[in-house]
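1. whatever this is, show me its structure:
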Amino acid sequence: MAKNPYFSGTVSDHFDGTRFYNPGGVLPLGFSQVLRWKLNGQKSRWPKRIDLPVGAAKPSSHVEGDGLRVTMIGHASMLVQVCGLNILLDPVWQERVSPVSFAGPKRVVEPGVRFEDLPPIDIVLVTHNHYDHLDIKTLDRLHHAFHPLFITPLGNDRIIHKSVPLANIRVVDWGDHIEVADGVRITAEPSHHWSARGMNDRCMALWAAFVISTPVGRIYHIGDTGFHDGINYRAATEKYGDFRLAILPIGAYEPRWFMRGQHQNPEEAVEGFQLCKAAFAVGHHFATFQLTDEPMMEPVEHLAEALSKAGIAQERFRPLRAGEVFDVPIIR
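-> Model (predicted):
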């Protein structure tokens, strides 16, 4: 049996003693299917570089009162400002999302916030260990600049600490919560995904969504997920009731035969938005790194079509481009 280099613990309903898994879920496909996908000749052509659509944002130092502000950095990286806290989600400032610096998916648009323009960062949430979500060089840079609290699922702390040994990390299993400020709680919840940093560590560190519960509303953040028949959305609604904001992936979904289990498409994201009873949503995971076959802006187009078909106002579910800022209305 393979040895897990990241985590050792008791068997649970999503850990078999060596690997984590999605209960009742779909396993990621294997190497032969990867080759079939990569050789299919269906990959769309993206531009090598594009300008920031609205220019780089310069965030304020804090957002107080009823405010809730999301600033898109790019892909799944965002700055969430709420209750005086500055929270970074899956931050990546590197040019490539890859184990090597000379190959792999390359950024087509610069980060929507210059690192030097970041406000003081209090908390960093890392949902899982894929390179487009856990970027060691960025985490090291954040540690030295701000000494934030890093929160990440089981096993990912070992990956981070190997390169950033003094990082302040709290590790969580599904259902665990951390009180990060007065009235502000962060809870790890299931998502339907997987993990790997190399060829031999598949599913050896946990993946998760996060719920940020605050006095001004709840935020449901999903870094990556397959739709999984809406199981996790329904569970979140049953547990929390509703959300002021859902942060949902809408890209990296083609070809469907390969991606369906691990990456939802825009139509599924809209269904998830409805199931979790969110007032507003931010769409991410597009137009930054080309990871899959769909055209760069197809997720945005398909999202608009799905919202129209469902009778949902377009302004309730915003696909943010790098540098865009969304002040989320409060529902009274």
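2. all contacts plus neighbour counts: C-alpha atoms, from now on.
-> Fine.
3. show me where the stretch 51-200 of the chain has strands.
-> 68-74, 77-82, 85-89, 123-125, 149-153, 168-172, 177-181, 184-189 (DSSP state E, counting those that start in this stretch).
4. so the spatially most central residue of the chain: helix, strand or coil?
-> When C-alpha atoms, centre = their mean is applied to the chain, the residue found nearest the centroid is G223 (1.9 Å). Under DSSP: H, G, I helix; E, B strand; the rest coil, the three-state class of G223 is coil.
5. can you give me the neighbour number for D327?
-> Burial measure for D327: 11 neighbouring residues, criterion other C-alpha atoms under 10 Å.
6. what's the closest non-adjacent residue to it?
-> Of all residues not flanking D327 in the chain, R69 sits nearest, at 4.5 Å (C-alpha to C-alpha, 6 or more residues apart in numbering).
7. pretty sure the one you found contacts M78?
-> No. Using C-alpha atoms under 8 Å, R69 is not in contact with M78, being 10.1 Å away.
8. between the two, who's got more neighbours?
-> For R69 versus M78, neighbours defined as other C-alpha under 10 Å are more numerous around M78 (26 against 19).
9. tell me how many other residues crowd V82.
-> Around V82 there are 23 residues (other C-alpha under 10 Å).
10. any idea how far it lies from H62?
-> Distance from V82 to H62, counting by C-alpha to C-alpha, to the nearest Å: 8 Å.
11. go on, N4?
-> N4 sits 40 Å away from H62 when distances are taken as C-alpha to C-alpha.
12. can you list contacts of the longest helix anywhere in the chain?
-> As assigned by DSSP state H, the longest helix anywhere in the chain is helix 298-310. Contacts to helix 298-310, defined as C-alpha atoms under 8 Å, 6 or more residues apart in numbering, come from residues 250-251, 265-267, 270, 286, 313-314, 319.
13. and this one, so I can compare the two:
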Amino acid sequence: MNLTRRRFFISFAALAAAGGAFMTGWSALARYYDGPVSDHFDGTQFFDQYGTPPKALSSVLKWMIESKLPGNSVAVWPTNVANGTFAPPPPRVDGDALRVTAIGHASMLIQTAGLNILIDPVWSQRASPFTFAGPKRARAPGIAFDALPKIDIVLVTHNHYDHLDIATLKLLADKHNPRVVTPLGNDTIMRADVPAIRAEAYDWGDRVDLGNGVSAALHPSRHWSARGIGDRNKALWAAFALKTPGGSIYHVGDSGYGDGHHFRTAREKYGPFRLAILPVGAYEPRWFMKDQHMNPDDAVKTLADLGAPRAIGHHFGTFQLTDEAIDAPRMALTAACKAASISENDFRMLLPGEGWEL
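-> Sure thing, here's the model as predicted:
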């Protein structure tokens, strides 16, 4: 793919994969949630009083234009990167043992206490409202869909296309019939295409019993939501604090760092954490991305705020959504960990299909 076409698809990611202005139809008049006004819901839209509103369309267009200027820093990704060979996940992991397997991008499989939990599952070829355009996989999923163990729980953090993939959720509902736990409003989006899905929607601060001594609490993150031009922030977004017999896990799907407020309050409410799972990719250019996407330096600061001894980085190396090179997050995280005296074994970036048993 030539550089001009590559730049188009990166710019398309800002609009399509991040819930942008190409999508039309029912989302333009969408009302996913009706509920009382609160400190983060005004009756129509959700908001984060500690966050920053998403960029206006004019800023997206500015990014698109600047990416085409001579001397820009848009990287060209390879179109197909082969996955390594790793041992498949076991059918179950019992008791207080914990195993995490990377699927690719933000999709993760957590196995503990006899439960198999998928987070933000995306097996589609594109993170897009379309099958013919938008960010396309550079790496296949690390586990073939038909090779998954029985899935009990699915957690979906928010409705951007690289996190909420209707095609994958339909496959999961048909084959595994899992409980699907998600923030307010996202259940409406799911049921519009998958009426039989067992979706449950919750607010920030809610704690959900998942069974076997495992629970999930929803906590604010510095992000936003949209599937099209008329539904910005009409569904909620969240991080998940998982309490398990083997310790607590903090998972962030997408978030900016800001001043670290949400992470410090998560530690106060739900810590101590045994493990943090944090986004480390899709962060350039910083003027556009920093309010809603962390870079590796931010992720290292987040780990300190959370007080977790170990972390896993995700949200990199599968879909090119932004300007940085495919290997830039790994190199930047290595440097950030070195500067903070964190061992590479304590903040790992698992490749698709790679598992880590703690």
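14. quick one: closest of the strands of the stretch 51-200 of the first structure to A57 of the first structure.
-> Nearest of the strands of the stretch 51-200 of the first structure to A57 of the first structure, taken as C-alpha to C-alpha: strand 68-74 at 7.5 Å.
15. residue range for the closest one in the second structure?
-> Using TM-score structural alignment, strand 68-74 of the first structure lines up with residues 98-104 of the second structure.
16. helices along the second structure, start to end?
-> 3-15, 57-66, 166-175, 186-193, 261-270, 286-289, 296-306, 328-339.
17. G51 of the second structure is nearest to which of those?
-> helix 261-270 (9.4 Å).
18. buried residues, the closest one. List them.
-> Neighbour-count burial for helix 261-270 of the second structure flags 261-264, 266-267, 270 (criterion: 16 or more other C-alpha atoms under 10 Å).
19. need the counterpart of G261 of the first structure in the second structure.
-> Under TM-score structural alignment, G261 of the first structure pairs with D291 in the second structure.
20. separation between the equivalent of V171 of the first structure over in the second structure and A102 of the second structure?
-> Mapped onto the second structure by TM-score structural alignment, V171 of the first structure lines up with A201. Taking C-alpha to C-alpha as the measure, A201 of the second structure falls 25 Å from A102 of the second structure.
21. which one of the two is surrounded by more residues?
-> A count of neighbours by other C-alpha under 10 Å puts A102 above the other of A201 of the second structure and A102, at 24 against 18.
22. report the contact partners of that one.
-> 108-109, 142, 350-355.
23. tell me the two of those residues that are most distant?
-> L109 and L351 (12.7 Å).
24. give me the common contacts of these two.
-> Common neighbours of L109 of the second structure and L351 (C-alpha under 8 Å, 6+ apart) are 102-103.
25. related to what we said a few turns ago, residue range for the longest helix of the first structure in the second structure?
-> Per the alignment by TM-score structural alignment, helix 298-310 of the first structure matches residues 328-340 in the second structure.
26. now swap in stretch 98-116 of the first structure and tell me
-> So stretch 98-116 of the first structure sits over residues 128-146 in the second structure, by TM-score structural alignment.
27. what sits up against the matching stretch?
-> Under the criterion C-alpha under 8 Å, 6+ apart, residues 9-10, 12-13, 16-17, 23, 77-83, 88, 102-104, 123, 125-127, 161-162, 227, 317-321, 351-354 lie in contact with stretch 128-146 of the second structure.
28. so what does Y131 of the first structure match up with in the second structure?
-> So, by TM-score structural alignment, Y131 of the first structure is matched to Y161.
29. now P319 of the first structure
-> Aligned partner of P319 of the first structure by TM-score structural alignment: M349.
30. tally of neighbours for its match?
-> Neighbour tally, M349 of the second structure, other C-alpha under 10 Å: 24.
31. which residue packs closest to it, ignoring adjacent ones?
-> Excluding its sequence neighbours, the residue lying closest to M349 of the second structure (C-alpha to C-alpha, 6+ apart) is G313, at 4.8 Å.
32. show me the contacts for that neighbour.
-> Counted by C-alpha under 8 Å, 6+ apart, G313 of the second structure has contacts 277-280, 347-350.
33. just the ones in strands from these, please.
-> Residues of the contacts of G313 of the second structure located in strands (DSSP state E): 277-279, 347-348.
34. about what we covered before: can I assume the match of G261 of the first structure is in contact with Y257?
-> Yes. Taking contacts as C-alpha under 8 Å, D291 of the second structure lies within contact range of Y257: 7.0 Å.
35. what's the match for F146 of the first structure in the second structure?
-> Matched to the second structure by TM-score structural alignment, F146 of the first structure sits across from H176.
36. wait, that match sits on K150?
-> Yes. The criterion here is C-alpha under 8 Å, and H176 of the second structure meets it with K150 at 6.4 Å.
37. from the chain's centroid, how far away is stretch 313-326 of the first structure?
-> On the basis of C-alpha atoms, centre = their mean, to the nearest Å, stretch 313-326 of the first structure sits 16 Å off its chain's mean C-alpha point.
38. ugh, typo on my part, it should be stretch 28-37 of the second structure
-> The answer for stretch 28-37 of the second structure is 23 Å, by C-alpha atoms, centre = their mean.
39. try stretch 41-48 of the first structure
-> 23 Å.
40. likewise for stretch 32-44 of the first structure?
-> That offset, for stretch 32-44 of the first structure, works out to 24 Å (C-alpha atoms, centre = their mean).
41. quick check: end-to-end length of it?
-> 21 Å.
42. any of the contacts of stretch 128-146 of the second structure buried? List them.
-> 9-10, 12-13, 16-17, 23, 77, 102-104, 123, 125-127, 161-162, 227, 317-321, 351-354.
43. hang on, the earlier thing: just give me the neighbour total for the match of G261 of the first structure.
-> D291 of the second structure has 20 neighbouring residues, counting by other C-alpha under 10 Å.
44. OK, contacts around the residue lying closest to it once chain neighbours are set aside?
-> Distances taken as C-alpha to C-alpha, 6+ apart place G256 nearest to D291 of the second structure, at 4.8 Å, with adjacent residues excluded. By C-alpha under 8 Å, 6+ apart, G256 of the second structure lies in contact with 221-223, 289-294.
45. OK, contacts around the match of P319 of the first structure?
-> By C-alpha under 8 Å, 6+ apart, the contact list for M349 of the second structure reads 312-314, 330.
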